[in-house]
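>>> Generate coordinates for the sequence data below:
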Amino acid sequence: MSRTFTYFLLIFVMFIWGLNVVAIKFLVTELPPLVMQGARTFVAGVIATTVLFFLNDLRKLSKKEWLYVGVAAIFGQLGHHALLAIGLVQTTASNAGLILGLIPLATVIFTIIFFRERVTFLRMIGIFIGFAGVAIIVLQNDGLGAISRGDLFVFISMVSQAFSFIIIKKATTTISARQLTAVMLLIGSLSLLAISFFVEPQAVTHFATVPTLVWVVFFASAIIATGLGHILYNVAIQEIGAGETAIFNNLVPFFALIGSFMFLGETIVFLQIIGFLLIATGVILGTGYLELKLNKVKKQTIKETA
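Presented below is the predicted three-dimensional model:
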């Protein structure tokens, strides 16, 4: 697979992930959030597992590997998807998309904490700028006292997803990233469905009365965005590496902003644009991507002049 094709593949994944935030916002207005997310991720898990079965990329896991997968599923699927759905009931898709754009930076912070990764001044500046962007978004109305509960839930879901990536990084030393994703989707979805039966006992009856459009969005979100999207993203990581792949996540909030405006009629305000630019800048600096590129240019220059 050529590098150029991988880049186009990643842009497509970011496009469908950005629109997926809009899709989930639409779905939580039509269906109870927990059972909807549980059913949606279950379908995604079944699709992903089926694809991997035909690719012969499934094997028996050890007890230690099951432990890693279970913990990753709790934070990356159960925690992230449940809190995201609940949050989207109370906030806009545009705000949610922008907050989720902070995932690469939050992952870097956890990497620094758990793997003692080196922190440079430039990366610290990037982390500060990124979080300042989110602060502008969530405080855009009337300050600290007016922080939306929905924004708070989405923020916690973002942190939960970022923490799961640390577990995933540890687990993928022995497990295929694609198999890990598929198993996580199944475990997380079954956990979500189990909880929803207690929290939303009458929720299943809603599925019998929803219009056709809801089903179309539901299956498109499950199969294309969550199932296929995660598999393609993992393929890209194998081709160009996790660091360069993560930079493309900056496009998710951009596509979420455009999608929320076009399909949900949400208003895009100036402070959201400022927040997006700060988050994008923060990710480029905070993940060390800019430093990596500058070091490559410096080494190339030294090599040419030597």
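>>> going forward, measure contacts between C-alpha atoms and count neighbours the same way
Noted.
>>> and the end-to-end length of stretch 55-67?
Using CA to CA, to the nearest Å, the gap from the first to the last residue of stretch 55-67 comes to 24 Å.
>>> Give me the contacts around it.
For stretch 55-67, contacts defined as CA atoms under 8 Å, 6 or more residues apart in numbering pick out L52, A171, T174, I175, S176, R178, Q179.
>>> Contacts for stretch 216-223, please.
By CA under 8 Å, 6+ apart, stretch 216-223 touches N20, A23, I24, L27, R40, T41, V43, A44, I47.
>>> To check against the first, give me the structure of this:
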Amino acid sequence: MKKWQTYIILVFIMLIWGFNVPALKTLVSEFTPVTITSLRIFTAGVTVFILLGLMGKIRKPTAQEFLFIITGGLLNVVSHHYFLSVGLTGTSSTNGGLILGTGPLLTALMATIILRNRPTVIKIIGFLSGSVGVTIIVLSGGEGLGGLKIGDLFIFISIFSQALSFIIISRAAKTLDPRLLTGYMLVFGSVVLFVISLITEPGGLKQLGDAPAAIWVLFFASAILATAVGHMIYNHSIGKLGAAETSIFLNLNTFFSLLGAAVFLSETVTIYHLFGLVFIVLGVVCGSGTLEEFVVRRKQKRFLEGKQHHHM
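Down below sits the predicted model:
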């Protein structure tokens, strides 16, 4: 597959993921959040295994890979989805989508700290810009710091867990197919979430029978398209393009979730939200190393062109 084809597929995945934020907001409002999330992720995990079974890609993980599956599953599935589902019941889909947009920044920050990569000036500017963006959004409620909703904090913890998990996924992907890793993590994580839901939401399963058919269509679309197929393709793209280049596309996710919140939930998108979005996008482009990569490539191209010209 050519690079531009991978790019087009990634844009489509971001559209699905962006619209998935208002879909999740609807699901967690209709059902008890942790119960419905555990079932949605289990459905996604089973879908991944069916697809990989057809592709003949299933195998038993080694002991070390199993450790990666458990750690990745606890961070990427349990912590990320638990705090996301509970967080969305306490804040708007618009705020949720924008805070989730800091994912690539946090991933780059984690890589800097854990893998001891020295950050460059451009990356530091990126981290600061992204932080400014999130601060503008969170404080735009007009109530100042006192207006900081616990839901916003939960969504931040959710994206922080996911960013940390990407470091583990990139390590695990050296020996285990990222798509198979996705399947194992989803199934393992959903079981842990289901156990949590039985403790925290004892009446959660009884509620399931009352939902209208349209909600179930939304449930399966979110589980199969956004979670199963979306994560398989995204994690596979990390293997092809690298984590930094793939994470640039997550900016579009933020834009599409704003669009989705406005179209489907009639949420108001303010000038503050748009300001915040600009800072976050700028932050990700600088912070995830994209800008530097672009500059380096341009220099190499000029150098090679100069060399050829010299030989002529």
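>>> still on that earlier bit, can I get the buried ones among the contacts of stretch 55-67 of the first structure as something I can paste into ChimeraX?
Listed next is the ChimeraX selection for buried residues among the contacts of stretch 55-67 of the first structure, using 16 or more other CA atoms under 10 Å:
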select :52,171,175,178,179
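>>> Grab the two from the contacts of stretch 55-67 of the first structure that are most spread out in space.
The span of the contacts of stretch 55-67 of the first structure, defined through CA to CA, is set by L52 and A171 at 17.8 Å.
>>> dump the residue contacts of C286 of the second structure.
Residues in contact with C286 of the second structure (CA under 8 Å, 6+ apart) are I122, K123, I125, G126, F127, E292.
>>> now for those, which pair is the farthest apart?
F127 and E292, at 14.2 Å, using CA to CA across the contacts of C286 of the second structure.
>>> So for those two, which sits in the more crowded spot?
Neighbour totals were compared for F127 of the second structure and E292, and F127 leads with 26 against 16 (other CA atoms under 10 Å).
>>> That one in helix, strand or coil?
helix (DSSP: H, G, I helix; E, B strand; the rest coil).
>>> My read is that it contacts G283, right?
Yes - using CA atoms under 8 Å, F127 of the second structure is in contact with G283, at 5.8 Å.
>>> what touches both of those two?
L105.
>>> where exactly do the helices run in the stretch 51-200 of the second structure?
Using DSSP state H, counting those that start in this stretch, the helices found in the stretch 51-200 of the second structure span residues 63-72, 80-88, 93-100, 103-114, 121-139, 150-172, 178-200.
>>> CSV please, covering the ones you listed and showing distance to I215 of the second structure.
Below are those laid out as CSV (distance: least, CA to CA, whole Å):
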stretch, distance to I215 of the second structure
helix 63-72, 29
helix 80-88, 16
helix 93-100, 17
helix 103-114, 28
helix 121-139, 29
helix 150-172, 23
helix 178-200, 20
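>>> count of neighbours near L9 of the first structure?
17.
>>> Now for it: which residues touch it?
L232, A236.
>>> so which helix or strand takes in it?
For L9 of the first structure, the enclosing helix or strand under DSSP states H and E is helix 3-28.
>>> Roughly how far does G103 of the second structure sit from M55 of the second structure?
Taken as CA to CA, the span from G103 of the second structure to M55 of the second structure is 30 Å.
>>> My error: substitute A214 of the second structure in the last question.
Going from A214 of the second structure to M55 of the second structure by CA to CA gives 31 Å.
>>> In the first structure, what range does stretch 62-70 of the second structure match?
Matched against the first structure by TM-score structural alignment, stretch 62-70 of the second structure falls on residues 62-70.
>>> Now the contacts of stretch 216-223 of the first structure in CSV, please, with extra columns for neighbour count and distance to F261 of the first structure.
Below are those laid out as CSV (neighbours: other CA atoms under 10 Å; distance: CA to CA, whole Å):
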residue, neighbour count, distance to F261 of the first structure
N20, 26, 14
A23, 24, 13
I24, 25, 15
L27, 22, 16
R40, 23, 24
T41, 31, 25
V43, 22, 28
A44, 28, 26
I47, 20, 30
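>>> Relative to I166 of the first structure, which of those is nearest.
Lowest distance from I166 of the first structure to these (CA to CA) belongs to T41, with 20.8 Å.
>>> what's near enough to touch the residue nearest to that closest one when sequence neighbours are not counted?
Counting by CA to CA, 6 or more residues apart in numbering, T41 of the first structure lies nearest to S189, which is 5.3 Å off, once chain neighbours are set aside. By CA under 8 Å, 6+ apart, the residues touching S189 of the first structure are Q37, G38, A39, R40, T41, F42, G45, Q77, L78.
>>> Can you pick out the most distant pair from those?
Farthest pair in these (CA to CA) is G45 and L78. Separation: 13.1 Å.
>>> When those two are compared, which one has more neighbours?
L78 (30 against 27).
>>> Quick check: nearest residue in space to the more buried one, chain neighbours excluded?
Nearest residue to L78 of the first structure, sequence neighbours excluded (CA to CA, 6+ apart): G188, at 4.9 Å.
>>> from what I can see N251 of the second structure touches F279, true?
No - between N251 of the second structure and F279 there is no contact under CA under 8 Å: 11.0 Å.
>>> So for the two, which residue has more residues nearby?
Using other CA under 10 Å, the more surrounded residue of N251 of the second structure and F279 is N251, with 26 against 21.
>>> ok, that one to T32 of the second structure distance?
Going from N251 of the second structure to T32 of the second structure by CA to CA gives 29 Å.
>>> same question, S247 of the second structure
31 Å.
>>> Over to F249 of the second structure?
From F249 of the second structure over to T32 of the second structure (counting by CA to CA), the distance is 31 Å.
>>> And G97 of the second structure, by the same measure?
Here G97 of the second structure is placed at a distance of 20 Å from T32 of the second structure (CA to CA).
>>> neighbour-wise, which of these two wins?
More neighbours surround G97 than the other of G97 of the second structure and T32, with 27 against 23 (other CA under 10 Å).
>>> Pretty sure the more buried one sits against G18.
Yes - counting by CA under 8 Å, G18 is a contact partner of G97 of the second structure at 7.4 Å.
>>> Could you name every residue contacting both of the two?
N253, T254, S257, L258.
>>> what's around F294 of the second structure, how many residues?
F294 of the second structure has 10 neighbours, counted by other CA under 10 Å.
>>> about what we covered before: and which of the contacts of S189 of the first structure is nearest to Q238 of the first structure?
G45 (20.6 Å).
>>> As JSON lines, the contacts of C286 of the second structure with distance to L225 of the second structure would be great.
Converted to JSON lines, the contacts of C286 of the second structure look like this (distance: CA to CA, whole Å):
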{"residue": "I122", "distance to L225 of the second structure": "35"}
{"residue": "K123", "distance to L225 of the second structure": "33"}
{"residue": "I125", "distance to L225 of the second structure": "35"}
{"residue": "G126", "distance to L225 of the second structure": "31"}
{"residue": "F127", "distance to L225 of the second structure": "31"}
{"residue": "E292", "distance to L225 of the second structure": "33"}
